[in-house]
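**Student:** Sequence first, then the predicted structure, then my questions.
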Amino acid sequence: MRRRLGSVRARATLAATLVVAVALVVAGAAVLFALRSSLIGQADTEADSVARNAASALANGFAYDDLGLPDGDENPVEVLDRKGKAVAVGEDVEGMSVSARDSARLNSVDNDDAGDTDEGAADEEDPLGAGDIADETWYGEGTATVEGETGDYRFAGVDLVTQGGVPLTVYAGAPLSAEHDAVDTALTTMLIGLPLLLVTVSGVTYFVTRRALRPVEGIRAEMAAITASEDLSRRVPEPATHDEVARLARTTNETLAALEASVERQRAFVADASHELRSPIASLRTQLEVGAAHPELLDVEGAVEDTVRLQRLAADLLLLARLDAGERPSDAHFDLAAFVREEVAQRGGDRIAVSVEAKSAEAGSTGEESVEVAGSRGQLARVLGNLLDNAQRHTRSSVTVTVRRAGQHAVVEVADDGSGVPDGERERVFERFVRLDEARTRDDGGAGLGLSIARDVAARHGGSLTVREAPTGGALFELRLPLAQRLTSGA
């Protein structure tokens, strides 16, 4: 049972049924109240009409026997004097409950004096004159016995004074049997119809919800199949609607596509890394084995170079793994121009000297604009080093680094005068393990990870790395980083 109620269909059906049930109960109660009020109002009107007709006849001098009171089973009538003694009653009326008369007076809108029935009150002067009828009518409920049968009635009471100066009160009743029958019939209809209506609502809600959630079940089943088969090329079905379920399916497929691309990229990365690691390890092993067998033939320098190359490749792979894992750079603030000067000054063994054109905000350089960024000095140093290494491989005679400010970004440009990068290869050059010049050796050209690492680090810092043609005809790599946001306090 708990499992069934755990489904969306069951909860939606139960909620809809409860809401409809509450609404029907409230509406039914309101209908019954309105029906009863309307029927009681009709009974009041009928009783008031009969009472005033009798009161009018008495006020105009008719004798008690000449009143022509209606039959008791339709409208029981009783005329009382101020002492509560019956002076005239309708035909077949055997008695009217005193509580009916008391109720009528208690419900009066103006009963300060009219409700007194003791002898002292009877001796008081009646406010009505001879032949007058009171404007107020008192209403109440009670019982009357007619021909031996007692029933419920709605009574109206009217005061009057005869032309002889005798104060009287006429009570006339209207039967409530029609009201009771109508209310009972409506209540019975509601008690029968309510369960049927709730069953209908439950069934319709369950059917509609099931139909609406059918695409969701299809998405769930397909996702379960994808999980079981580990085939990320599969996609969940997208319904031809424009509702939330369709958007869920599209988002799920987009997530699957991104996950598939990520997995494929990881697989390719592992395969390429294994291939790239195999070469220096095999070379180093060969040299060591030859050296072990023939010490005089050991190429120590070559072994050291292979070890260094292997160390650099391992460092590149570890950095890429950290970047893929979502490692966030630090938020250290530093001046980019001074940083570039320091990194270039520390480089040794470059084939071509590197010239730096940068503005700095260091002491002693007043009037120059600050180019301050936030991030990891180590990772950005790696980016600059990779760009300079790439420029050194391809340049003919010059390598230039320019640092400038462009709006809310700091820009570092590394330009050479080599052969440049063809238009069709300017995005491919940033892919991992890509070497445009396949003829050059790995010893000279590296593993093809430098530019990929540089772009990934730039993206992690909220920036970008692109390549275009340099003014000297070679390649110009442009690194854009957001300027550091300085917090200023008000005076």
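**Tutor:** Everything's here; your move.

**Student:** rest of the way, CA atoms for contacts and neighbours
**Tutor:** Noted.

**Student:** and the residue located most distally from the centre of the chain, which of the three is it?
**Tutor:** Largest separation from the mean C-alpha position in the chain: residue 164, at 81.7 Å (Cα atoms, centre = their mean). Following DSSP: H, G, I helix; E, B strand; the rest coil, residue 164 is assigned to coil.

**Student:** Second structure for comparison follows:
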Amino acid sequence: MARRLRPRSVRARATLGATTVVALALGAASFALLGALDGNLVRSAQGEAERQALATAGLAAAGRLDAVLPPARGADFLQVVDAKGRVLAASPNLAGLPALSPERPRRPGTLRGTWQGNPARGEHRHRVVTVTTVTGQGLVTVYAGTSLREADAADEIITAALALVVPLLVLTVAVVTWRVTGWALRPVEAIRAEVAEISDRDLHRRVPVPPSQDEIARLAVTVNATLDRLEAAGIRQRQFIADASHELRSPITVLRTQLEVAQAHPDPALWGELVSGALEDTVRLQDLAADLLLLARLDTAEPAPDAPVALADLAREAARSRRGDRVPVDVDITADATVRGSTLWLSRLVTNLLDNAQRHADRRVRLTLRVDGAGSAAVLEVCDDGPGIPAADRERVFERFTRLDDARSRDQGGSGLGLAIARDIATRLGGSLTAEDQPHGGARLVARLPLAAA
């Protein structure tokens, strides 16, 4: 029930919270004000009654007490009673009445209290001071009282005023809070409405940014930045799908053509060449599918592998397997670096860098492995003496399906995914892969990977 009755909107909750706090504060302040006012009036009345009682007690002790006692200013009645309860003197309004209290004090002293309900004192409260003193006739008690009609009237007036003002103030706070909160949350509602209208086909739309430069404006900027990233990811995904479809279509078309030729010309002399070409295209399709699958895995949000891997051993093995290639690989490993990742991913990174270098090298490829000066990262460099990479294209070469020139065409065996996969692997493992300057010409690719903790 409490959950159903709880306000669901921020505006309603803010209004309820502010109204409750103000109502409690005004209620506490009202009680404190009434208490302070009543206390001051009661103390003032008590002071007047106490002075009258002490003066009358002095007269009784001196034996100069008259039977009729006219009350002084601030006192409404006086009565003097002996130890046996006989009234020795009284003010005119108490003439002929018995003792005000049946109790008889047994020792001298002063008592103070508030009385109500005695016919002699009317309908209002009275502050009564009782002074007991010793006289020649024994103990005598003096009762002096003053009416609290002013305090009661002030309490009634203040209570009525507070009963009217406090609800008005609480209502005013509620209305003002409701309007101010609505005005403050209006940009949030505009942002919500705009985001609700954005679909996967409308990622170009952006939410309005209010000119207030407050938290809501920063929220709108953050939402727009998120939409920018989503739009970029969507464009990248669509481009990737289009490029992948184009790359897959070429070998499939060639493979189909070869099969159709073999079917149309059943000459056994041609089958060897056709089967060889079909096998090459099939291998190419298989490699391309493997690359696409690896890219899909790299794009997921799953945690990257975190096993210790000896990068030096992987580099030596990759170079050793290429000894008979057209362009040999020279190895210069100065540190047995151990990084965190997986053998599969790191082997693919090294293999892709070497494949790219051998594809474009003239006579030499060099692989070096060292530890940086800070001792925190392994630095793997692959250099070749080929045409190199222009400075303006050193970032574009890491884009998927990117080929800079004819030397990087499909005829040379490249699909445009090798360097993209290598950079994605380095990035997922907490490192980086960049194309940097080569002093003597050629391409120089540098991968930096954080070392595994000892």
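**Tutor:** Received it, and whenever you're ready, just let me know what you need. Treat the numbers as computed from the prediction; the structure is a model and nothing was measured.

**Student:** circling back: look up how far residue 83 of structure 1 lies from the residue farthest from the centre of structure 1.
**Tutor:** From residue 164 of structure 1 across to residue 83 of structure 1, the span is 17 Å (Cα to Cα, to the nearest Å).

**Student:** And residue 410 of structure 1, by the same measure?
**Tutor:** 109 Å.

**Student:** Look at those two and report which has more neighbours.
**Tutor:** Counted by other Cα atoms under 10 Å, residue 410 of structure 1 and residue 83 do not tie: residue 410 has more neighbours, with 23 against 15.

**Student:** Please identify the helix or strand for the residue opposite the more buried one in structure 2 once aligned.
**Tutor:** Under the alignment (TM-score structural alignment), residue 410 of structure 1 pairs with residue 378 in structure 2. According to DSSP states H and E, residue 378 of structure 2 maps onto strand 377-384.

**Student:** tell me what that strand is packed against?
**Tutor:** For strand 377-384 of structure 2, the elements it packs on are helix 343-360, strand 365-371, strand 444-450, judged by 3 or more Cα pairs under 8 Å, 6 or more residues apart in numbering; DSSP states H and E.

**Student:** Kindly recompute the last result at 6 Å.
**Tutor:** Here strand 377-384 of structure 2 touches strand 365-371, strand 444-450, going by 3 or more Cα pairs under 6 Å, 6 or more residues apart in numbering; DSSP states H and E.

**Student:** Show the subsequent helix or strand relative to that strand.
**Tutor:** Next element after strand 377-384 of structure 2 (DSSP H and E): helix 418-428.

**Student:** rewinding a little: residue contacts, the nearest residue to the match of residue 410 of structure 1 once chain neighbours are set aside?
**Tutor:** Excluding the flanking residues, the one nearest residue 378 of structure 2 by Cα to Cα, 6 or more residues apart in numbering is residue 371, at 4.6 Å. Counting by Cα atoms under 6 Å, 6 or more residues apart in numbering, residue 371 of structure 2 touches 377-379.

**Student:** Against residue 170 of structure 1, how distant is the aligned partner of residue 52 of structure 2 in structure 1?
**Tutor:** In structure 1, the residue matched to residue 52 of structure 2 (TM-score structural alignment) is residue 50. Between residue 50 of structure 1 and residue 170 of structure 1 the computed distance is 9 Å (Cα to Cα).

**Student:** neighbour count winner among the two?
**Tutor:** Per other Cα under 10 Å, whichever of residue 50 of structure 1 and residue 170 has more neighbours is residue 170, with 26 against 23.

**Student:** Can you tell me the element the closest residue to that one other than its chain neighbours falls in?
**Tutor:** Excluding the flanking residues, the one nearest residue 170 of structure 1 by Cα to Cα, 6+ apart is residue 79, at 4.5 Å. Secondary structure from DSSP H and E places residue 79 of structure 1 in strand 77-81.

**Student:** just residue 357 of structure 1 next, same as before
**Tutor:** Here residue 357 of structure 1 is assigned to strand 354-358, by DSSP H and E.
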